[in-house]
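Enquirer: sequence and computational prediction follow.
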Amino acid sequence: MLRVSNSLIALLNLLGLVASIPVLTISLWLRKHAINECERTLGVPLMVLGIILFFLSLVGLIGSCCRVSSLLWLYLFLTFLIILSLFVFSFFAIAVTSKGAGKAVPGTGIKDHKLGDYSKWLQENVVDGHSWVKIKSCLIQAQVCGSLRNDHLRKASVLYRMSLSPLESGCCKPPIACGFIYKNATFWVPPKSGPAVPDDDCTTWSNNQQILCIDCKSCKAGVLASLKNDWRKLAILNICVMIFLLIVYSVGQCALKNITEDGYKRYRPFQ
């Protein structure tokens, strides 16, 4: 008769096996039916997650139900590696996102973002070179500035009362410090005397509705600000997952101990 720990680890892995099916299905759907390359790229991490979850759950399920100690050893080893990986990533994510925050523009609800405020690692590995070409393409395809092209934003006062996202603030308008003349939320005219400050973003700004400030450093900063928020949330999720996996790991150890003890008694019946 299976003990409670064996039954529990079998149930948990059965649920994991079932959960991996929709994850793999969604990843395959994204790979084949995505509207653009950005959505298609999202299918890759989902597929990796689905494969890991499927394989790990299958090993744990067979090991616990069939009482195969070698498979449970493998299951515990893989679970430990995942816990370690989550811990390392969470620590790394918190470390590289510790710097950087938007600066509130006085008299408005808008925050301007500066690229230099964020960590060197993020600048060099996320928004530099070839990586930025892909991100820029995704921003254009996703029409991140589309929500600002509304009639109710014809007055600057309305825009200044809004709480813009880091992407909208960095990519869809010039920095407020440039002193540009507001025509609408995505159309700004430089004063005849030129920009109020010697900022490269002031000269990079374009009223071409496909470009706007996507080539600006402030747009890169907005991407890093969004990434920082997402990574912080992911780090919290990882901690919750680690706690759950530690519980699963403990139950798995109990199940392995039960199987090992039963096997020992079977081969040493008179001791």
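Expert: Looks like it came in fine. Numbers count the residues shown, from 1 in each chain.

Enquirer: could you use CA atoms for every contact and neighbour count after this?
Expert: Noted.

Enquirer: so residue 234: helix, strand or coil?
Expert: Three-state call for residue 234 (DSSP: H, G, I helix; E, B strand; the rest coil): helix.

Enquirer: and for it, nearest residue in space, chain neighbours not counted?
Expert: Excluding the flanking residues, the one nearest residue 234 by C-alpha to C-alpha, 6 or more residues apart in numbering is residue 90, at 7.8 Å.

Enquirer: just how off-centre is the strand or helix carrying the one you found within its chain?
Expert: Taking DSSP states H and E as the criterion, residue 90 maps to helix 69-96. Relative to its chain's centre, helix 69-96 lies at 18 Å (C-alpha atoms, centre = their mean, to the nearest Å).

Enquirer: same check, this time on stretch 235-244
Expert: For stretch 235-244, the distance to the chain centre is 14 Å (C-alpha atoms, centre = their mean).

Enquirer: could you say which helix or strand holds the nearest residue to residue 117 once chain neighbours are set aside?
Expert: Distances taken as C-alpha to C-alpha, 6+ apart place residue 100 nearest to residue 117, at 4.6 Å, with adjacent residues excluded. If you go by DSSP H and E, residue 100 is not part of any helix or strand.

Enquirer: another structure for you, compare them:
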Amino acid sequence: MALNYMAVAAINLVAALLSVPVIAAGIWLSTQADNACVQILQWPVIALGVALLAVGLAGFVAAFCRLPWLLLAYLVAISVLVVALACLAVFVFAVTTGSSGHRVPSRDFLEYDLDDYSGWLRARLDAPGRWDRIKACLAATPTCTDFNATYATAQDLFTAAPNRMSPLQSGCCKPPTKCGYTLVTPTYWISPISATADPDCAAWSNEEAKFCYSCASCKAGLLQNLRGEWRRADLILAVATAALLAVYAMGCYAFRTAKTDELFRRYRQGYT
């Protein structure tokens, strides 16, 4: 019986250790400039990771100290966390479906359309007063400063490969190509003579604090950036969920075996 309880303790310790990559994924998201400004996914991920760590350690203690009632509570709690992680992984995958960008004439970099992304994500950006806070946060990052330093000439900018220019830089640090602006420096452009009805074209400003932060293209670039980062974190959530399911199944089996052995021991003691 002691051996069975030790097996349960070891399995529960593994469950606690599986919280480490989940927490790490949340912390990694919080270190990304765009996620730090938006603040949507990292805190639920970190919270689930911490909860998983606490429950796993509680299950380890329960098995080590042979507390069946606490072990039963652990199994219920871990099943809830597995469902929560699975739901979050599926949800993140669903809301990050969308465009990977499109090419524009005579340019190698990609540009992005806001309508290509999920309504749920767009609604998070368009909540009252939220975009004003996000764009002020983005303007305080070195995103566009790095953009200006990276591309010294028009040729450097126009031939920038998609993996060199981030979606955030493409959408926020320059006017959309369709607007017909003339480049002086990567962050200084001359407005075309002919007027355009596109709001993004009128929203561009050569002021460092403004640039295209009020443009729909900036929101689209931000969502594309989030999409790439969230998909990486989602892979960790999916793997952790699958591993937890296996751990949960082994834990249930080991707990049932331990309880069976204990009942059998009591039965034998009753006839001796």
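Expert: Structure's in. What do you need? Keep in mind that this is a model prediction, so the values were computed, not measured.

Enquirer: care to give me the TM-score?
Expert: Here the superposed chains carry a TM-score of 0.82, computed using TM-score structural alignment, normalised by the length of the first structure; 257 aligned residues with a C-alpha RMSD of 3.1 Å.

Enquirer: contact partners for the residue nearest to residue 234 of the first structure?
Expert: 234, 235, 236, 238, 239 (C-alpha atoms under 8 Å, 6 or more residues apart in numbering).

Enquirer: out of the residues you listed, which end up buried?
Expert: 234, 235, 238 (16 or more other C-alpha atoms under 10 Å).

Enquirer: could I get the contacting residues of the spatially closest residue to residue 71 of the first structure that is not a sequence neighbour?
Expert: Distances taken as C-alpha to C-alpha, 6+ apart place residue 63 nearest to residue 71 of the first structure, at 4.9 Å, with adjacent residues excluded. By C-alpha under 8 Å, 6+ apart, the residues touching residue 63 of the first structure are 69, 70, 71, 72, 75.

Enquirer: how about the last one, nearest residue that isn't a chain neighbour?
Expert: What that stands for is residue 75 of the first structure. Per C-alpha to C-alpha, 6+ apart, closest to residue 75 of the first structure is residue 60, 5.6 Å.

Enquirer: the host helix or strand of the one you found versus helix 69-96: what angle between them?
Expert: Residue 60 of the first structure belongs to helix 37-65 when elements are defined using DSSP H and E. Helix 37-65 of the first structure and helix 69-96 are oriented at 140 degrees to each other (axes from the mean of the first three to the mean of the last three C-alpha atoms, to 10 degrees).

Enquirer: quick one on the thing from earlier: going by neighbour count, which of the contacts of residue 63 of the first structure comes out on top?
Expert: residue 75 (25 neighbours; other C-alpha atoms under 10 Å).

Enquirer: okay, that one and residue 259 of the first structure: tell me how far apart.
Expert: 14 Å (C-alpha to C-alpha, to the nearest Å).

Enquirer: got it, and residue 202 of the first structure?
Expert: Residue 202 of the first structure is 69 Å from residue 259 of the first structure, by C-alpha to C-alpha.

Enquirer: could you do residue 103 of the first structure as well?
Expert: 59 Å.

Enquirer: check the gap between the counterpart of residue 156 of the first structure in the second structure and residue 29 of the second structure for me.
Expert: Using TM-score structural alignment, the partner of residue 156 of the first structure in the second structure is residue 154. Note on residue 154 of the second structure: its distance to residue 29 of the second structure, by C-alpha to C-alpha, is 33 Å.
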